[in-house]
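**Student:** Generate coordinates for the sequence data below:
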Amino acid sequence: MFTLFHHPFCPHSRFVRLALGEIGVDLQLIEERGWERREAFLALNPAGATPVLVAEGPSVIPGAAIIAEYLDETLGDALAERRLLPSSVGERVEVRRLMAWFNEKFFKEASNPLVTERIYKRFMSEDEGGGPPSADVIRAAKANVRYHLAYIGWLARTRNYLAGDRITYADLAAAAHLSAIDYLGDVPWAEDDAAKAWYARVKSRPSFRPLLSEWLAGVPASRTYVDLDF
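**Tutor:** I've put the predicted structure just below:
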């Protein structure tokens, strides 16, 4: 049994939830609002950021990239063809490169500013950084989504999945970040059919179902969010 401290709209948390869903492990979820900086949570992760995975032992594993490596090191061999980090060195490098692209670059330029401005700020006090969303930040982030979507489309046209012939952490990272902002209607799917088709395949996987079933009170999901044939 794993326990995951997460926020439902934290893209990194969504990535880890998708990975755990693909692996097929029992999971207990605890919602955490990192900006509140709870002492008990800071004891688990002094950085105060989600996600944090607590495994039997207990072992505390903070951060999406570290959790992904931990899961591969402890469970990867038993997964055989379902392993989310391939066995060959070259393929592992490519998966890690794309994981970093989405968990770092896409997060910084698109998913984090959109989720922060349009969701997190609703629940933050003024001292925590809350307040009305910044139209300038949202405008810049939405523009950045377009070139990231074009890159995903290029990858999808040249490979079966983003990093090769089968699904890996790379696909889950990209899909996790896209899903958080697709909820808000901020992904221009009409601009790239290849990216849209790839995302539809990933979104149709059983690991995605728990994410699609979660809605935020007062913020309805976009039309495309739950539609598997959008």
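**Student:** all contacts plus neighbour counts: C-alpha atoms, from now on.
**Tutor:** Noted.
**Student:** Show me what secondary structure element comes after the longest helix seen in the chain.
**Tutor:** Determined from DSSP state H, the single longest helix within the chain is helix 135-158. With elements assigned by DSSP states H and E, the helix or strand that comes after helix 135-158 is helix 169-182.
**Student:** Please give the structure of this sequence too, so both can be compared:
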Amino acid sequence: MRILHHLPLSPACRKVRLALNEKRIPYEMRVERVWDRREEFLAMNPAGTVPVLEEENGLVVADSYAICEYLDEAYPDTPLLGRTHAERAEVRRLVAWFDVKFDREVTRNLYFERQLKRNLGFGNPDGGALRAGYANLKPHVEYIGWLAETRAWLAGGQISLADLAAAAHLSCLDYVGDIDWSLNDAVKDWYARVKSRPAFRPILADRVSGLTPPQHYADLDF
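**Tutor:** Alright, predicted model coming up:
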């Protein structure tokens, strides 16, 4: 069986899970506590990060972007990177926006500081980082709202990896109660459409020991 080594509240892992689910590719999930730095896992990915995809033929692909590119090339049915050169360029731009810029300015300042920092042995949350994360969240939500108002999906006429990347980050922040959905109706409506897709159901079923999501987290009509 194909294996995805992951962490439940990792945006990068959720993006890959959503891509696998949209493509209806069967796989098994294994939680990898990266802070334990298992030798067997480091042999597969010396960077010590998740996600890592183990194919049934022994192929190992590490890094969420590399995995998603691989999936779109190896399993071209239900393309997620776009069909034209222009579409693919825009999808890649937005995936980089969420996985680099949004991650640096929002996700790391909120989710990383509040949830992962202690597990990794990096001490207590930094109040300044938390304040920066909340301040940065608002303009990012406004940008997502502008995209949602001007396009059927974030990168164009069809759902793509751009939507999955954005939803992966927002879903992690939503799990820990850091998203105020009243900030932008267009973002809430777009997220409700993504959240309602069958591929998203396993994400909504995620539960992390000692951390209970808000009541609306799994509610499709939130």
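**Student:** quick revisit: distance from the longest helix of structure 1 to structure 2 after superposition?
**Tutor:** Once fitted to structure 2, helix 135-158 of structure 1 is off its aligned match by 1.0 Å on average (mean CA distance after the TM-score superposition for structure 1).
**Student:** For structure 1, which segments count as helices?
**Tutor:** Under DSSP H, structure 1 gives helices at 11-23, 39-44, 64-79, 89-100, 112-115, 121-123, 135-158, 169-182, 193-203, 209-212.
**Student:** In the third one, which residues are buried?
**Tutor:** Judged by neighbour count using 16 or more other CA atoms under 10 Å, the buried positions of helix 64-79 of structure 1 are Ala64, Ala65, Ile67, Ala68, Glu69, Leu71, Asp72, Gly76.
**Student:** With the longest one instead?
**Tutor:** In terms of neighbour count (16+ other CA under 10 Å), helix 135-158 of structure 1 has its buried residues at 138, 141-142, 144-146, 148-150, 152-153, 155-157.
**Student:** try the fourth one
**Tutor:** Going by neighbour count (16+ other CA under 10 Å), the buried part of helix 89-100 of structure 1 is Arg92, Glu94, Val95, Arg96, Leu98, Met99, Ala100.
**Student:** thinking again about what came up before, for the longest helix of structure 1, grab the matching residue range in structure 2.
**Tutor:** Matched against structure 2 by TM-score structural alignment, helix 135-158 of structure 1 falls on residues 127-150.
**Student:** Quick one: residues in contact with the matching stretch.
**Tutor:** Applying CA atoms under 8 Å, 6 or more residues apart in numbering, the external contacts of stretch 127-150 of structure 2 come out as 102, 105-110, 113, 153-155, 183-187, 190.
**Student:** With stretch 56-64 of structure 1 instead?
**Tutor:** Contacts of stretch 56-64 of structure 1 (CA under 8 Å, 6+ apart): 1-2, 12-13, 15-16, 44-45, 49-55, 67, 70, 103.
**Student:** What is the equivalent residue in structure 1 for Ala166 of structure 2?
**Tutor:** Checking with TM-score structural alignment, Ala166 of structure 2 has Ala174 as its match.
**Student:** What distance do you get for the closest residue to Asn160 of structure 1 other than its chain neighbours to Pro86 of structure 1?
**Tutor:** Distance criterion CA to CA, 6 or more residues apart in numbering; nearest residue to Asn160 of structure 1, sequence neighbours excluded, is Arg166 at 6.8 Å. Distance of Arg166 of structure 1 to Pro86 of structure 1, given as CA to CA, to the nearest Å: 9 Å.
**Student:** ok, now Leu44 of structure 1?
**Tutor:** 30 Å.
**Student:** out of the two, which sits in the busier spot?
**Tutor:** The residue with more neighbours, out of Leu44 of structure 1 and Pro86, is Pro86; 23 against 18, by other CA atoms under 10 Å.
**Student:** what residue of structure 2 takes the place of that one?
**Tutor:** Pro86 of structure 1 maps onto Gly82 in structure 2, by TM-score structural alignment.
**Student:** That match reaches Ser160, doesn't it?
**Tutor:** Yes - Gly82 of structure 2 lies in contact with Ser160 (CA atoms under 8 Å); the separation is 6.8 Å.
**Student:** Now do the shared contacts for those two.
**Tutor:** Val91.
**Student:** Let me see the contact set for Gly82 of structure 2.
**Tutor:** When contacts are counted by CA under 8 Å, 6+ apart, Gly82 of structure 2 touches Arg88, Val91, Ser160.
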